[in-house]
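Asks: just need the structure, nothing else, for what follows:
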Amino acid sequence: MPRKLVTVRRISALTPIKGADRIESATIDGWTCIVSVGDFKPGDLGVYFEIDSLLPGSDERWAFLAANSGRSGSPPADIRIQTIRIRKVLSQGLLVPPAVCPEVVEVMDRLQKELGRAGMEERILTMSFEDVLGVRKFEGVTSEFKTAGNIEPLAEFPSFIPKTDQERVQNMPNVVDEWRDAVFQETTKMDGSSMTVYYVRRDSPYYDLLPPLPEKTVASQHPNGRVGVCSRNRELGEHMGKQARNGSFFWATAQAAGIPEALARCDRNLALQGELCGSTIQKNFEGFGAGVHEFYLFSIWDMDARRYLPPREVHEVWAPRLGVKHVAVEGYRPLGEIASSVADLVKRADGNGLYGRKREGIVLKHVDGAFSFKAISNSYLLKHGE
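Replies: Below is the predicted model of the structure:
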């Protein structure tokens, strides 16, 4: 499901900030945002731009957020919403009164005429407005865009495999109450690039949906099927792996770990999904040694069953069977034993990663594999400017 970047939220509380007369802290679900005093009352609706929203710099409404207004006649740079501290108070996102966004007010007015006030509020809280406001998600430059020789990816990410994505726990204020007695797998979230390695049998209906292979490809082709390697948004040709020293490490890492051969031996329509980490990935926040790149498995999609395999099975059976590394597993416990609130989960996300640096956070997966979410460390977000 695409991430909702711009939504209408209800302000649940307003908290004064010590030593500040003009600003206060607004609570919306599990988030806190700094707002101007007088903009809101508890119970009001506001338009919320989540962190990593990229606002169009050409929109004058956001000029007050811009670091500069462009140089030498160039258009203003787009504006990324990040986690910051103001007067030692955390602010995550941008919250503005609906009147700042007439596009949203127009929808609210129409819905109120159709459904009444209560019906409008119920409906508007489920909608998103990034498209109408020209907002997109900030995407850092990753290895998939640094391949040598301007080699193009094979195709878009396969439509028959879900992209890796987790909802943030702050957007799920009731999750602990609703899932308190359910058992979850808790894992460390690693900071790298999303990577998927799939195997499709020749007799699968998905085989005909695969993009044509370039000439002289070897690792992709197997007697009974085909292997593919993908970044978050693209399928990549195996020729990219031969140029790893110049920037593309997806195929090279998959081959070094023996993943294509292991999947071919299993001869099932499966997609391994995990994190590609290493010295050239995401500024090496994890702290890998020079030239070291590794794939860390966190889930397996069963194409025939159209579901994720149970996470414990992936961890204890499939990772050893395939000979691949798995992200660190903290344990399997009822969610209510892991934390008592969203705030507890966010605090729990703090900690150290594989090589002692601040970790990105944690991921919680229900043991049936059908439901999961993440908690990102605020310390990590502040440290890395996210």
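Asks: please count neighbours and contacts with C-alpha atoms only from this point.
Replies: Noted.
Asks: before we move on, what SS does Ala264 have?
Replies: For Ala264, the secondary structure call by DSSP: H, G, I helix; E, B strand; the rest coil comes out as helix.
Asks: what's the longest helix in this protein?
Replies: helix 102-124 (DSSP state H).
Asks: my guess is Val200 contacts Leu210. True?
Replies: No. Between Val200 and Leu210 there is no contact, the gap being 9.0 Å when judged by C-alpha atoms under 8 Å.
Asks: compare the two (neighbour count), which wins?
Replies: Val200 (25 against 15; other C-alpha atoms under 10 Å).
Asks: which strand or helix spans that one?
Replies: strand 193-201 (DSSP states H and E).
Asks: what lies in contact with that strand?
Replies: 142, 164, 206-207, 224-232, 250, 254, 259-260, 263-264, 267-277, 281-282, 295 (C-alpha atoms under 8 Å, 6 or more residues apart in numbering).
Asks: if we go to 6 Å?
Replies: Residues outside strand 193-201 that contact it (C-alpha atoms under 6 Å, 6 or more residues apart in numbering): 224-232, 269-276.
Asks: mind checking how far the helix or strand that comes right after that strand is from the chain centre?
Replies: Sequence order places strand 221-222 as the next helix or strand after strand 193-201, per DSSP H and E. Remark: strand 221-222 is offset 31 Å from the chain centroid, using C-alpha atoms, centre = their mean, to the nearest Å.
Asks: Proceed likewise with the subsequent sequence, for comparison:
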Amino acid sequence: MENTTPAISSNGVQPIQPYRRKLVGVRRVVAKKKIEGHCTAVTVDNWTVVGFTSQMNRFKIGDLVVFMEIDSFIPRVDRYWELWSSMNDVFNGEIGLRVKSREVSGTYSQGMIFPLTDFPEIVLHHQNRIQKIGKDEATRELLSFSFADSLGIKKWEYPTHVRPVTGIIGELSPLIQKPGNYRIQDIGNSVFNTHAAKNRIYQVTEKLDGVTMHVYKVSNQSPDLLTYFPALEPITGSLPIPPTMHTPGGRVGICNRKHEFFDDGKNIYWETAKTSGILDKIHKIPYRNIAIQGELVGSHIQGNTMQYPEGKHEFVVFGIWDMDARNYLATKSVELLCKTLDIAHVPVLGYGPVTKYGKSVEEILAYADKLGPGKYGGVKEGLIFRANDDWKKGFKVISNRWLKMTEK
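Replies: Okay, the predicted model is just below:
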């Protein structure tokens, strides 16, 4: 089982705990029905999986099953030999099966399920915990674990860039929060049913099909923070530190979800930052140490599902992380800052309670499917709901129509 507890560094500063997707976990079957074509749809939590009735008859309502979400990459190993004939995908040089959305007789199937008994090590762990803490508590614990690593399942990563990414100098600083939102299916109808959820105000924005990009500044008045960032020094023995990275006000850096980059004149993140004007505008934001977060989108990103003109890329902001407060600025404040400084911000569809857009998981997914075309004509990917009072209460709604059209 994966441990998601962040370590504490030697000088007492605790790194930010990132959002982590539970790609593989134990779930409970909550519904089951036959559909056309000798198939049966089985629902685990809020995910629906469709298969031949002869296979789905193994599962009963109330059963605990192992569920692998879409984007799971199942390797071609003996444990999964029954899937070998379907394993035609290659990821990082390895043959396997990518789990993805598909439509069967008008029903969207998203994920794969396996009998819990196919994984005796999980069963044994559960039985041992039952003896120690009781069945109810042991089962709650089991449902919280991710089993991706222990079962050899990786997250399928769509090739994000047409051209190689250059200038990597280190990992993303632990002082910068990695953005991320759970899908509405993983949260379930509780977001619609509780009094607090019904009255919580969300900023609702279009979800863009890009890659995460951070533009940060660390003030000269906060030199202690720089120990948590990659050392700033010339690379390859010839490129000096450019003035874009070492400014009179302090250090400026650019990162994606995993790495920080040197401005080597070829990096697509730095190129886009320069054309957007964000490198100057970040100094006009009245906070000492911040990371502006957004999406890098454009013709060379994510297969260009957004249909950008060839060669055009943008940095589109969705949030600002305050490193000193260790929190996000309020969504409305970020929107107003971007408007004042002429910084591109993700399209805002509105503000309001979640029930304004749907009163169940099914209704809100249907709403996402009805979104119109994007800026350049591509189908919109979906919606992001960000709670103004607590970003951890946010979630995303991916359009099934978009998944079908893009095969993602």
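Asks: need the TM-score between these chains.
Replies: TM-score of the superposed chains, computed with TM-score structural alignment, normalised by the length of structure 1, equals 0.91; 371 aligned residues with a C-alpha RMSD of 2.0 Å.
Asks: so which bit of structure 2 is the longest helix of structure 1 matched to?
Replies: Residues 120-142 of structure 2 are where helix 102-124 of structure 1 lands when matched by TM-score structural alignment.
Asks: which residues belonging to the matching stretch are considered buried?
Replies: 122, 126, 129, 138-139, 142 (16 or more other C-alpha atoms under 10 Å).
Asks: how about the strands in the stretch 301-408 of structure 2?
Replies: Secondary structure of the stretch 301-408 of structure 2, counting by DSSP state E, counting those that start in this stretch: strands at 313-322, 327-328, 348-352, 382-387, 395-398.
Asks: out of those, which is closest to Leu341 of structure 2?
Replies: Comparing those by their distance to Leu341 of structure 2 (C-alpha to C-alpha), the top pick is strand 313-322, with 12.0 Å.
Asks: for that closest one, buried residues please.
Replies: Per 16+ other C-alpha under 10 Å, strand 313-322 of structure 2 contains these buried residues: 313-322.
Asks: equivalent analysis for stretch 298-314 of structure 1, please.
Replies: Result for stretch 298-314 of structure 1 [16+ other C-alpha under 10 Å]: buried residues 298-303, 308-312, 314.
Asks: follow-up on the earlier one: mean deviation, the longest helix of structure 1 versus structure 2?
Replies: Here the mean offset of helix 102-124 of structure 1 against structure 2 after fitting is 1.7 Å, by mean C-alpha distance after the TM-score superposition for structure 1.
Asks: list the contacts of whichever helix or strand comes after that helix.
Replies: As assigned by DSSP H and E, the chain's next helix or strand after helix 102-124 of structure 1 is strand 136-137. Strand 136-137 of structure 1 has contacts (C-alpha under 6 Å, 6+ apart) with 52-54.
Asks: same question, stretch 29-36 of structure 2
Replies: Against stretch 29-36 of structure 2 from outside (C-alpha under 6 Å, 6+ apart): 40-44, 61-63.
Asks: where does it end up in structure 1?
Replies: Mapped onto structure 1 using TM-score structural alignment, stretch 29-36 of structure 2 spans residues 11-18.
Asks: mind checking the end-to-end distance for that stretch?
Replies: 20 Å (C-alpha to C-alpha, to the nearest Å).
Asks: what about the counterpart of Gly361 of structure 1 in structure 2, distance to Val316 of structure 2?
Replies: Superposed on structure 2 with TM-score structural alignment, Gly361 of structure 1 falls opposite Gly382. According to C-alpha to C-alpha, Gly382 of structure 2 and Val316 of structure 2 sit 16 Å apart.
Asks: before we move on, what about Arg326 of structure 2?
Replies: Note on Arg326 of structure 2: its distance to Val316 of structure 2, by C-alpha to C-alpha, is 22 Å.
Asks: which residues of structure 1 fall in helices?
Replies: Secondary structure of structure 1 by DSSP H: the helices cover 102-124, 175-179, 250-256, 259-266, 311-313, 319-322, 335-338, 342-348, 378-383.
Asks: which one of these lies nearest to Ala67 of structure 1?
Replies: Short answer: helix 378-383, nearest of the helices of structure 1 by C-alpha to C-alpha, at 18.2 Å.
Asks: now the closest one on structure 2. Mean distance?
Replies: Mean for helix 378-383 of structure 1 is 1.1 Å (mean C-alpha distance after the TM-score superposition for structure 1).
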